[in-house]
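Participant: Got a predicted structure here, sequence first:
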Amino acid sequence: MAQAAYDLLTAEARNDPYPVLDRLRNDRSVTFSEQLQAWIVTNYADVRSGLADPAISADRISPRLAQFPESERARFVPLYEVLRRWPLMLDHGEHARLRMPITRAMTPAIVAGFRQLIRDTVRSMLREGVERGGMDIIAELALPLPLYVTSRLLGVPDDTVDLLKRCAVDIVDFFGAEPQAYLPRAETAMETVLQTSDLLRPMVRARREQPRHDLLSALAGDPALSDDDIVAVCLMMVFAGFETTSNLIGNEILLLLRHPEQLAAVRRDRELIRGAVKETLRYESPVQRISRLTTADITLRNIRIEKGSLVYFHAGAANRDPAVFPDPDLFDIRRGSDRHLAFGFSVHTCPGSTLSQVEAGIVLDELCRLAPTVRLTGEPLRWRMNLSVRSLESLPVAFV
C-alpha cells in the first residue's frame, strides 16, 4: 500500500485520524514514520506493555531536543530543565520521589472535597448559557472549568489563571507539533514556561513560611523537594489537569449530541454517566499518543527498535483495537470501557485522572438537569491541528 495511506499529517487525517490508524494497526502496527522521525505503535497489547516496560523511559523531552539542529539545542536548555523534572517524564526513584507528594494530595477523599466547588461552578456556567439560549461549550465551559479547579487545587490567585492557560496550551502545542514546527513552538513554550516559573517561585517560598490548605503548601512542606521541583510539579499539574479534562468534556458532549438516544438514556438513568465518561475516553481519547524513549534496544513484532529512539505509543489507536473492544467504531456507553489507555498505564498513569473524570461526570449530570433540550447548531466543527491531543476548537450548542 502506498505510503500516503499512512499519512497522519493530512487535513483529512487530522479531522478523523482513525481510518489511518486502523490501516497502521492492521498492516504495520509497529512502524517508523519518516514524517515524524519516530516509531508509531498502534496495537493495544503492544501499547499497554510498552508503557509498563522498564527498558522504555518516560523521558519525552530529550528525544525531541535531539531532533533540533545541533546549533539550536543549547538555547532551549532552560525549557528542558523545567520539563525534565515533571514526574510524568521521570523514571524509577526520581519519579517516585516527585510523584508521592501528588499522590498524597490527590486521594479520592481530597478529590471528593472538590465536588461541590465543581458542581457550583458548572451550574453557574451552564445556567448563563441556558438563559441566553446557547453557548460555546469549549470556550465557556470545557476550557475555564478545569483551569479554575486546578488553580483552586494548587492555591494560586485568580489573576494567574490566564498565564497558566497560555502556558498549558503552549506546552501541548509543542508536544503535538510535527518536527518542522518544533523550533517555533519550543520558543513560544519556553517563553511562557519561564514566565510561569518566575510567577510560581515566590509563591513556593511564601508557602514554606505560611502554609495553607492547598497542593502548593503540601509540596512546599516536603523538605526533600527543591523550589525548582515544586515549580515543575505545579506546571505539570496545570498541563495535565487542564488540557486532558477540557478535551474530555468537549468530546463527551459532542459524542452524546451525535448519539441522542444515548444522551436520552443518561437523562433517564444517571448511573450511566460513569460509562459515558469511560466510553468517551476510549472512543475519542483526549490524549492520542504517549511519547517514550527507548533506553535499550527492544524488539516489538519482530522489529528491532534501537536504543535512544523516540516512540509514540498511540492510545487513540489502541483504544479502537477490535481485539480488545468489539465493534470499536461504535460509541456505546454501556460497553464497559475500563481497559482504555487514555490516561496512560502503569506507574505513569495521569495523576489527575480521577479529578478529570469527576469533572466530566458532573458536567454531564448538570447538563441533563439544567438543559432539557440541547442540540448542535449545525456550524462546521474544527479539530485542533495537534498530533498529541484530540480537542475541538469550538462546540456551539443551542438550548431550545
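Facilitator: Yep, it's here. Numbers count the residues shown, from 1 in each chain.
Participant: rest of the way, CA atoms for contacts and neighbours
Facilitator: Noted.
Participant: So Ala398 versus Leu364, what's the distance?
Facilitator: Going from Ala398 to Leu364 by Cα to Cα, to the nearest Å gives 16 Å.
Participant: Name the residue in the two with the higher neighbour count.
Facilitator: In this view Ala398 and Leu364 are compared by other Cα atoms under 10 Å, and Leu364 has more residues nearby, 23 against 18.
Participant: Which residue, neighbours along the chain excluded, lies closest to that one?
Facilitator: Ile273 (7.1 Å; Cα to Cα, 6 or more residues apart in numbering).
Participant: now do Leu254
Facilitator: Sequence neighbours aside, Leu395 is the residue nearest to Leu254 in space, at 7.5 Å (criterion: Cα to Cα, 6+ apart).
Participant: distance from the centroid: which residue in the chain tops it?
Facilitator: The outermost residue of the chain, judged against the average C-alpha position, is Glu209 (33.2 Å), by Cα atoms, centre = their mean.
Participant: Look up how far Gly221 lies from that residue.
Facilitator: Distance of Glu209 to Gly221, computed by Cα to Cα: 9 Å.
Participant: ok, now Leu154?
Facilitator: Distance of Leu154 to Gly221, computed by Cα to Cα: 13 Å.
Participant: Next: Leu141.
Facilitator: The spacing between Leu141 and Gly221, counted by Cα to Cα, is 33 Å.
Participant: this is the comparison structure:
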Amino acid sequence: MSDPSDLPRLLVQHAAACPFDPPDELARLRAERPVTPMIYPGGHEGWLVTEHALVREVLADPRFSHRAELLRNPLPGASLSAEPRPAPPGAFTAMDPPEHTRYRRLLTGQFTVRRMRRWTTRIEEIAAELLTAMERHGPPADLVEMFAGPLPGLVICELLGVPTGDREEFVRGMSVLGRLDVPAGEKMAAFGKMQSFMLDLVRAKRERPTDDLLGGLIDSSDLTDGELAVIGGILTGAGFDTTANMIALGVFALLDHPAQLAALRSDPALIGNAVEELLRYLSIIPATVRAALEDVELGGELIKAGQSVTVSVPAANRDPKHFPDPGTLDLRRPTSAHVAFGHGVHQCLGQQLARVEMQVAIPALFDRFPSLRLAVPPEEVPTREDMMIYGVHSLPVTWDLPREEARS
C-alpha cells in the first residue's frame, strides 16, 4: 500500500508510458482499497476515493460539504500556511445549499441547452477566424497558441461582454491562477487584479446595460456588484482553461490514435459521442474535494466529521467496473455517467457550453487541415504536470500545403 503522505502526487502525475493515462498506482488503490487514508499537504488527515460508484456517492451526498472554510487542498504545492476561509459572497461553487442553490438558480437560465446551441453559430465564426489566421501563418504552428487557447477565451469574453481591447490581458491574467508552481502571494495578486477588472466591468454594465450574461444577471437579479464580479471571475476561470486544454489534449489524443480519428472523419455525426469519450478518457480535472459534516461510512471505511475526502476524477473515469476496457479510447463507446463534469448539485454549470465548443472546434480543425499531424515526436509534447488543469503547454503541429503553395 502506498505511503499516505505520498498520495497527493498521484493527483497530478500521469503514467510514464502514456501522457493520457493516470498513474498505475491509482488503479492499484482502486482495486485494493478504493477509500484509502491520505495525508494532505500541511498534515491534514483525510481520504482518497478512486472507485467510480463511491466517487458519485460522495459527490451526491449532502453529508459531504463543499464549503470553502471546511476544505483542505490536496494538490502538491498547496499553501501550508493559509487557513481555509469562508467563500466571499457570490462564490457559489464553494458553498452548500441553500446559499449555493440561490446563486445556481439565477445562473441556470443563462446556461440552458437551447441557449448554448444558439451560441453554436458564433462559436463556428470564431473558430473559422482563428483557423484562417493559422492557415495564413503556415506550418508548423502551436495549436495551443493559435487555436485551442484563444477559442474558449474569446467565447467566454463575449459571453460576459468583456471589451475587445481588454481581452488579451484578461485571458493572460487568468492563466496565472492555474499554475501549481506560482507562489501563493503572486496568485493572490493576480486574483485581486482580475476581480478589480471584473468589478469595473459590472459597474460599467449597470450604467450602460448590455445584452450578455453579466448584463442579464444585472437585469434579472438583486445581486450586488461584488457578487456579480465574483461570479464573473468564477465563470471565466471555469470556462477558459478547462475547455482550452480539452481541445488541445483531445486533438493530441486523436492524432495519437489515427484509427479513431479516421472513424470520426468518416462519420461526422459521431462528434457528440466522441466528445463524451474524450472527456472520460482524458479527465483533465485531477480531483475535487468534500468535507464530512458528520461521521459517514463509505466503502467500508469510517470517515470522521471534519475530515476531507478527495475524489480522483481520472481514477473514477477509468474504473473497469463501470467502463469496460477503460484504458482504450473508443469514440463509439456508449456514453455512461462519466464524472468529468462532476456529479450532484455542483456538477459543472457550463458543461453544455464546453460540449458545444469541442463539438465545433475539433471537426472544424480537421476539416480545414485534413493532413494535420504532430510536428514533433509525441514524447516531446510538453504536458502540464505543473498545472491544476491537465493538458499540454503547447502542441506543435504541421500540415501539407496545397501543391501550388508548396512550389512557391
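Facilitator: Looks like it arrived, so ask away. Since we're looking at a predicted model, the values are computed, not measured.
Participant: Would you report the TM-score computed for these chains?
Facilitator: The TM-score (TM-score structural alignment, normalised by the length of the first structure) is 0.88; 386 aligned residues with a Cα RMSD of 2.6 Å.
Participant: before we move on, back to that, now check the residue farthest from the centre of the first structure against the second structure: what is it aligned to?
Facilitator: Aligned by TM-score structural alignment, Glu209 of the first structure pairs with Glu207 of the second structure.
Participant: Val277 of the first structure too?
Facilitator: Taking TM-score structural alignment, the alignment pairs Val277 of the first structure with Val275 from the second structure.
Participant: tell me the secondary structure for that match?
Facilitator: helix (DSSP: H, G, I helix; E, B strand; the rest coil).
Participant: Would you check the span in the first structure matched by the biggest helix by length in the second structure?
Facilitator: Across the second structure, the longest stretch assigned as helix under DSSP state H is helix 225-256. Taking TM-score structural alignment as the measure, the first structure aligns residues 227-258 with helix 225-256 of the second structure.
Participant: May I see the buried residues of the matching stretch?
Facilitator: Residues of stretch 227-258 of the first structure classed as buried: 227-257 (neighbour count, 16 or more other Cα atoms under 10 Å).
Participant: same thing with stretch 55-73 of the first structure?
Facilitator: For stretch 55-73 of the first structure, a neighbour-count test (16+ other Cα under 10 Å) marks Ile56, Ser57, Ala58, Asp59, Arg60, Ile61, Ser62, Pro63, Arg64, Leu65, Phe68 as buried.
Participant: out of those residues, what pair is the most spread apart?
Facilitator: Within the buried residues of stretch 55-73 of the first structure, Ile56 and Phe68 form the most distant pair, 21.6 Å apart (Cα to Cα).
Participant: Show me the helices in the stretch 251-400 of the second structure, by range?
Facilitator: Here the stretch 251-400 of the second structure has its helices, by DSSP state H, counting those that start in this stretch, at 258-266, 271-282, 313-317, 351-368.
Participant: Nearest to Arg115 of the second structure among these would be which one?
Facilitator: helix 351-368 (9.1 Å).
Participant: Would you map the strands across the first structure?
Facilitator: For the first structure, applying DSSP state E gives strands covering 30-33, 38-41, 56-57, 134-136, 289-294, 298-300, 303-305, 310-314, 375-376, 396-398.
Participant: need the ones you listed in TSV with distance to Glu359 of the first structure, can you?
Facilitator: What follows is those, written out as TSV (distance: least, Cα to Cα, whole Å):
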stretch	distance to Glu359 of the first structure
strand 30-33	35
strand 38-41	30
strand 56-57	30
strand 134-136	18
strand 289-294	22
strand 298-300	37
strand 303-305	39
strand 310-314	25
strand 375-376	21
strand 396-398	19
